[in-house]
Each structure stands twice: as C-alpha cells, then as structure tokens.
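Undergrad: Would you be able to build a 3D model of this:
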Amino acid sequence: MNVAAPTSGRVTCRARALVAALSLLFAALACAQPQPSLTPAEQRAAAVTQVVLGILSYARWPVEPAQLRLCLVGPTEYADDLIKGTTQSTGRPVLVQRLLAGDSRIATACDAVYLGQLNQDERSQLFSAIGGHPVLTISEAGDPCTVGSVFCLRVSDQQVAFDVNLDSVARSGVRIHPSVLQLSRRRAVQP
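TA: As a prediction, the model looks like this:
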C-alpha cells in the first residue's frame, strides 16, 4: 500500500509516533523476551498479552469505546495475563471477562473476542452471533485463519506471531491499521 507523505509538521510528528509505536509492536512480535523469574508458560502468556494489546491498539471501531471490552471465549492456554485486565498504551482501560460460546451477550458486550478451543458448532454459533456487529476476533487455537477469525496467533517458545484473514477484517466492521496487516504478510513469507 502506498501512503501519501504528510504535508504538515503535526502530521509528520504523528507519523513518527506511529512508526515508533509500530516498531515496539514489531519488537514484541519478534521474540518472547525471557524473564528469569517466569516459567516458559508464563513467558508465552506475557508475550501473547503484549501482541494482543498491540493488535487492539491499532484497531478502530465505528464508535470508539471509552473502555475496551475483551471477552475470552472457550478454554484458553495463554490468556492468564489478559484475565488480569490491563490498560492500553493510550490509557484506555481493557475490561476482560470470560463468556461461554453460546452467550447471547457476546455481540453486544464485547468489542473484541479472544477465542480459545471451540468445537466447530460453537465457532459457527459464535460467528453467527457477532455477524453484523463491530467485533474483532483473535484466535489462539492455531487454526489456519480461514474460518471467521480476524487474527490467528502462532505461539512458540521463541516468538508470538499472527496471521490475518483479510476477508474477516472486511466483515468485522473494525478497521485495522494497514501497517499491522503488512507485518502479518511480511512474517508469513519469512523463513
């Protein structure tokens, strides 16, 4: 994608800030930085939290929520840090709650859904429920990112990366900054 060069100093400053912020996100994606006091599972959970918060910070909803509502659906392996709740780098609080896949509130009580292990019927029911609502979906379950999820995490001991389903981005009603989409493409072609 081509982006026009900014014409004012104010926009240039914003562009530099965006590049700096994206650099931080890219660094978090590059590898899970080991912390001596954390187990490998805790390190992966912390790295997943960084990546998820990074993704959420570059998403824009039609009406920006004052408090971002992240719902965890299904059994999750890496959501321990997310459950604690957090604040985005912008200062916006992130409220995290667990819901069942069949909960009728998902479409209206969640701005983003972090999907754990769900069977095919549960996934179908969930994606039917959020259809037509601006809900961003992030899947941790290692699926090939072809069925409904906008972002699909790839978690290993060395790094946390993600794939993007562009079809799902278009249907989600949530805008994603193009640099995040390009990052996914670059990472997909790197060995």
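
Undergrad: drop to CA atoms for contacts and neighbour counts, all remaining ones
TA: Will do.

Undergrad: Determine the longest helix present in the chain.
TA: The longest helix of the chain (DSSP state H) is helix 9-30.

Undergrad: next SSE after it?
TA: Counting by DSSP states H and E, the element after helix 9-30 in chain order, helix or strand, is helix 40-57.

Undergrad: quick one: that following helix to helix 9-30, angle?
TA: Interaxial angle of helix 40-57 relative to helix 9-30 (axes from the mean of the first three to the mean of the last three CA atoms, to 10 degrees): 160 degrees.

Undergrad: Run through the neighbouring helices and strands of helix 40-57.
TA: Using 3 or more CA pairs under 8 Å, 6 or more residues apart in numbering; DSSP states H and E, the elements in contact with helix 40-57 are helix 9-30, helix 80-83, strand 160-164.

Undergrad: what would the ones you listed look like in a markdown table with mean neighbour count and distance to Val180?
TA: As requested, the helices and strands packed on helix 40-57 are arranged in a markdown table below (neighbours: other CA atoms under 10 Å; distance: least, CA to CA, whole Å):
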| stretch | mean neighbour count | distance to Val180 |
| --- | --- | --- |
| helix 9-30 | 14 | 8 |
| helix 80-83 | 18 | 20 |
| strand 160-164 | 24 | 9 |
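
Undergrad: please give me the structure for this one as well, since I'd like to look at both together:
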Amino acid sequence: MLEQILDRVSEQPQAWNMLRRVVENGFRGERAVIERELAPWRDVGQREFLDFGCGTGEFAPAFPPTYYTGVDLARYYVQYAGRHYPGRFAVASGAAIGLSGEHFDAALVLGVFHHMPDALVRASVAELHRVLKPGATLLVMEDTPPPDPWNVAGHLMHWLDRGGYIRTNQEYRALLAPQFSVRHNYAMRSGICDYEVYVLDRSV
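TA: Next comes the predicted model:
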C-alpha cells in the first residue's frame, strides 16, 4: 500500500517537488554546486548546457534559458517542465538522447544514476561523451549511503526516493571511466540527503 502511494506521489510533479524542497532545504546545496562548478551565467551565449535527467525542470532557472536543454525519460515530468520553465525540454532515453554529437559545453546529472543498473549507467555515460564537446565539463551529483549512521531521516529519504542503485564513491568513479576523468570529487549534504559531487572532464 505504501509503495503504491509513493508511486502516485512521484507521478505528481508538484507534490514530488514540494517533498524534495522540504527535505533538501530548498536545494540550496545543489544550486551552490552548480554555480560554483559550472558558472552558467558567465560568458552567456558562449556555452550550451545539457540537463540530463532534468525531471520537473527544477534546476532549469540556474541556466540561461536560450542555452539550456533538459531531457528526461518521464513524459509527464518533461511536460510539467515545459509549462513552468523556459528552455528546451525533450523526452529521451539516457542511452539514446537523439541530439547531435559534440554539441554541449557542459552537462549536469543530478540524482539520476542511482535509479539505473550498471549497464544503463555505462550506456548513458557513453552517450554523454558523444554529445559533449572535447574538454567539456560533466557535473554529476549522486546519492550515496549516509556516512552518519544516525542520519535516520537520510536513510528514510533514500527509501522514499525509490533509487535502487545507490553506490559508493569508488563504484560511481568506476562507472564514469574511461570516458571522463575526475577533476575533483567531494561530499555534499543537501538538507538530510548526502551526495557525492564529481566534476569531470570529457576525454578526447
């Protein structure tokens, strides 16, 4: 019964957004990382950005709308994003985005890979390598097991999030190689949720 309720909530973009904003302190941690690592509003017009697994478009306002493209597998999320945020949005599979190669200067992957088995992550990483320009930046933020055993709320949120593939730092690193090299990597907590942040360079 509870799993059915959670499925229904996740299919209601407004309800899901409200829940995530509460438990993640308005996404302040994620927004700060995006600004620090990608600086989307610097040199506006000179870079194209891809939001891979954009969901409801929550982070679209962090980017210049004319140079932002968000893709997601869930059609109802993409439709919601298109109604509420500027930018370009499209329904696409992670393994086949359907966009031209070497087009984007930077990409964001936020809370996506922990919903995918290893084979699909590898296929998605290969597709990201294809659509990004040589030397482009890939910013990945992924859920990791809470390092604090007393972070009961964080463990509960992982269960509510329905991500069945939460991995360790080393496991994520292995999946991102060899198409991308790690420039730097650090832990970040957003509200009650723990993340690993990876700033990566596209290999030539």
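
Undergrad: quick one: TM-score?
TA: Superposed pair, TM-score by TM-score structural alignment, normalised by the length of structure 1: 0.43. Supporting alignment: 121 aligned residues with a CA RMSD of 4.1 Å.

Undergrad: still on that earlier bit, if you count contacts, what does the longest helix of structure 1 end up packed against?
TA: Using 3+ CA pairs under 8 Å, 6+ apart, helix 9-30 of structure 1 is in contact with helix 40-57, strand 160-164, helix 178-189.

Undergrad: Burial check on His129 of structure 2, number of neighbours?
TA: For His129 of structure 2, the neighbour count with other CA atoms under 10 Å is 23.

Undergrad: same thing with the one 4 residues further on?
TA: Each residue near Lys133 of structure 2 was counted by other CA under 10 Å, and the total is 20.

Undergrad: which residues does Gln120 of structure 1 contact?
TA: Residues near Gln120 of structure 1 by CA atoms under 8 Å, 6 or more residues apart in numbering: none.

Undergrad: nearest to Ser128 of structure 1, of the helices and strands packed on helix 9-30 of structure 1?
TA: strand 160-164 (19.5 Å; CA to CA).

Undergrad: Compute the inter-axis angle for that closest one and helix 40-57.
TA: 40 degrees.

Undergrad: if we look at strand 160-164 of structure 1, which residues are touching it?
TA: For strand 160-164 of structure 1, contacts defined as CA under 8 Å, 6+ apart pick out 29-32, 44, 47-48, 51, 145, 150-155, 181, 184-185, 187-188.

Undergrad: Distance to Ile138 of structure 1 added to the helices and strands packed on helix 40-57 of structure 1, as TSV?
TA: Below are these laid out as TSV (distance: least, CA to CA, whole Å):
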stretch	distance to Ile138 of structure 1
helix 9-30	15
helix 80-83	13
strand 160-164	9
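
Undergrad: To Ala107 of structure 1, which of those lies closest?
TA: Here helix 80-83 is closest among these (CA to CA), at 19.4 Å.

Undergrad: which strands and helices sit next to the longest helix along structure 2?
TA: What stands out as the longest helix in structure 2, according to DSSP H, is helix 118-131. Applying 3+ CA pairs under 8 Å, 6+ apart, we find helix 118-131 of structure 2 packed against helix 169-176.

Undergrad: okay, now Leu53 of structure 1: neighbour count?
TA: Leu53 of structure 1: 18 neighbours (other CA under 10 Å).

Undergrad: quick one: it and Thr108 of structure 1, what's the gap?
TA: 21 Å (CA to CA, to the nearest Å).

Undergrad: for Val19 of structure 1, same thing?
TA: 33 Å.

Undergrad: And for Ala188 of structure 1?
TA: For Ala188 of structure 1, the distance to Thr108 of structure 1 - CA to CA - is 33 Å.

Undergrad: ditto for Val48 of structure 1
TA: Computed as CA to CA, the Val48 of structure 1 to Thr108 of structure 1 distance reads 25 Å.

Undergrad: Looking at these two, which has the bigger crowd around it?
TA: Using other CA under 10 Å as the criterion, Val48 of structure 1 and Thr108 rank with Val48 on top: 27 against 13.

Undergrad: Tell me how many other residues crowd Phe52 of structure 2.
TA: Phe52 of structure 2 has 24 nearby residues by other CA under 10 Å.

Undergrad: Cross-check the contact I'm expecting between it and Ala107.
TA: Yes. Using CA atoms under 8 Å, Phe52 of structure 2 is in contact with Ala107, at 6.8 Å.

Undergrad: and the helices and strands packed on helix 9-30 of structure 1, which is most packed in?
TA: strand 160-164 (a mean of 24; mean count of other CA atoms under 10 Å).
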